[in-house]
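Student: got a predicted structure plus its sequence, pasted below:
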Amino acid sequence: MNNFSCFDNLEACIFDLDGTLLDSMDIWQEVDRKYLASYGIEFDETFSEEIKRLTFNESAKYFIEKFKIPRTEEEIMEDWNQLVEVEYRDNVQLKPGVKEFLSYLASRDIKMCIATACNKTHALMALERLEILPYFTFVRTCKEVGKNKEHPDIFLRCSDEMDAKVENTMIFEDLLMALEIAKKEGFRTCGIHDVLSSHESEDIAKICDLFIYDFHELKVI
């Protein structure tokens, strides 16, 4: 059951991007499908499950090691950037209720930032086009921090940069592993339903203070 008291004395919120604020995870699955097909490799949905927790660089390394792609990490990342740039710049949309909820947090002077494994250029393109970039103090990426979300570093750095206590900071995420890490560090947590992580929804709901299917559910706070 959702515990809305977790919003009491809330100082800051840290938002994941893909699958949390943006309805974008299917874009990356399609990129994986097309890229592997160009090398005659059949796509398996378990690939997306394995790499969604990795940084951009780690995902490129994974493709080289697992599929023997004859490209360097830098070349693979550039290939991917070209495939997805137009989607972030022109097409990807917010999940339902996002803008209203961000406006609500801003009205309460709650600090907000983004912690993402996404390419920063792509993230900024989408956030600016969708007119929500001004809500965030900054956008921090796993690449900048040097650790993926199997580690708490990006969350701890974000809370530190916002000068917010961990226990008064809430993490919004669609990834079970990241939510488990955040919970262990003492953050408040809100799990977000996403199609690609729906198989983890039951486990996410069990460990989080809140679990929502879309941000309209938070109108009750």
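Tutor: Happy to help now that I have it.
Student: only C-alpha atoms from now on, for both contacts and neighbour counts.
Tutor: Fine.
Student: what ranges do the helices span in this protein?
Tutor: 25-37, 45-51, 56-67, 73-86, 98-107, 120-129, 142-145, 153-161, 176-184, 201-207 (DSSP state H).
Student: can you redo those helices as CSV with distance to residue 14?
Tutor: Formatted as CSV, the helices of the chain follow (distance: least, Cα to Cα, whole Å):
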stretch, distance to residue 14
helix 25-37, 19
helix 45-51, 22
helix 56-67, 20
helix 73-86, 24
helix 98-107, 11
helix 120-129, 15
helix 142-145, 13
helix 153-161, 7
helix 176-184, 11
helix 201-207, 17
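Student: who wins for proximity to residue 191 among these?
Tutor: helix 201-207 (6.1 Å; Cα to Cα).
Student: ok, second structure coming up, stack it against the first:
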Amino acid sequence: MGKVKACLFDLDGVIVDTAKYHYIAWKELANNMGFDFTLEDNERLKGVSRMTSLDILLSIGNIEKSEEEKLALATLKNEKYLSYILKMGPEEILPGTRDFLELLKKEGIKIALGSASKNAMTILERLELTPYFEAIIDGTKVSKAKPDPEVFLKGAEALGVAPMDCVVFEDAEAGVDAALAGGMKCVGIGKEDVLGKAHLVVEGLHKMDMQKLSSLNN
């Protein structure tokens, strides 16, 4: 790898914690159908698409629905979720994120977002972080879910940087696999036992600095 020229960030769990809002929205949906949805159940939905998440939810409740009903339920869940994220503000940015983005800007390192979320633009605007990103690749621009590297490869392409000169920041195992499949270096945000395949694992962006980033060149 040459010098790090670009950093690509996943959104949920790296820049902001929107997972809690997804969970509340899914739980409300389950409760409305007459069954409970626990935090443990919610672990099964991590990094999974909306429709697959709904299938898991329905299987937990032992409920059968037609494709048409499923689409209506998925839409309802998204509307609930959106009502929560529209109330978000910059105070919900995870610790150290803005400082690290500032540092990258100062160093001339390009920044892109690579997220499966179709609401990524809305969230970045609510957090007042949009100006930091030169490219935003979200769920509206990709057809393949992680661990397929499509979202990160499109991000690198949009920035005009070779994959080998990119570092991806991810909190999910599927995301780490996607970064590696795309030929990129990866920093795992979270726990070593889950993200051990990443080149470096840190607790959060507040633990990142240029020295750690540069160490990925080796």
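Tutor: On my side now, so go ahead. Since the structure is predicted, the reported quantities are computational estimates derived from the model, not experimental observations.
Student: after superposition, what's the TM-score here?
Tutor: Overlay of the two chains. TM-score (TM-score structural alignment, normalised by the length of the second structure): 0.83; 206 aligned residues with a Cα RMSD of 2.3 Å.
Student: picking up where we left off before, tell me which of the helices of the first structure approaches residue 10 of the first structure most closely.
Tutor: Of the helices of the first structure, nearest to residue 10 of the first structure by Cα to Cα is helix 98-107, at 9.7 Å.
Student: on average, how far is the closest one from the matching bit in the second structure?
Tutor: The superposed helix 98-107 of the first structure is, by mean Cα distance after the TM-score superposition for the first structure, a mean 0.6 Å from where its aligned residues fall in the second structure.
Student: check the offset of that helix from the chain's centre.
Tutor: 18 Å (Cα atoms, centre = their mean, to the nearest Å).
Student: same thing with stretch 155-163 of the second structure?
Tutor: 18 Å.
Student: tell me the residues of the first structure aligned with that stretch.
Tutor: Under TM-score structural alignment, the counterpart of stretch 155-163 of the second structure in the first structure spans residues 158-166.
Student: pull out the buried positions in that stretch.
Tutor: Buried residues in stretch 158-166 of the first structure, counted by 16 or more other Cα atoms under 10 Å: 158, 159, 162, 164, 166.
Student: ok, the fourth one touching residue 11?
Tutor: Yes: under the criterion of Cα atoms under 8 Å, residue 164 of the first structure lies in contact with residue 11, with a separation of 6.1 Å.
Student: aligned to residue 50 of the second structure, what sits in the first structure?
Tutor: By TM-score structural alignment, residue 50 of the second structure lines up with residue 56 in the first structure.
Student: what number of residues are in the vicinity of that match?
Tutor: Look at residue 56 of the first structure: counted by other Cα atoms under 10 Å, it has 23 neighbours.
Student: nearest to residue 214 of the first structure, out of the helices of the first structure?
Tutor: helix 98-107 (8.0 Å).
Student: contacts for that closest one?
Tutor: Identification of contacts with helix 98-107 of the first structure by Cα atoms under 8 Å, 6 or more residues apart in numbering yields 21, 111, 132, 135, 215, 216, 218, 219.
Student: ok, now with 6 Å
Tutor: Helix 98-107 of the first structure is contacted by residues residue 215 when judged by Cα atoms under 6 Å, 6 or more residues apart in numbering.
Student: ditto for stretch 14-33 of the first structure
Tutor: Contacts with stretch 14-33 of the first structure, where a contact means Cα under 6 Å, 6+ apart, come from 43, 93-95, 112-116, 171-174, 192, 194.
Student: what do you get for stretch 118-137 of the second structure?
Tutor: 89, 90, 111, 112, 113, 114, 138, 139, 140, 155.
Student: contacting residues around the first one?
Tutor: Right, residue 89 of the second structure. Here residue 89 of the second structure is in contact with 126, 127 (Cα under 6 Å, 6+ apart).
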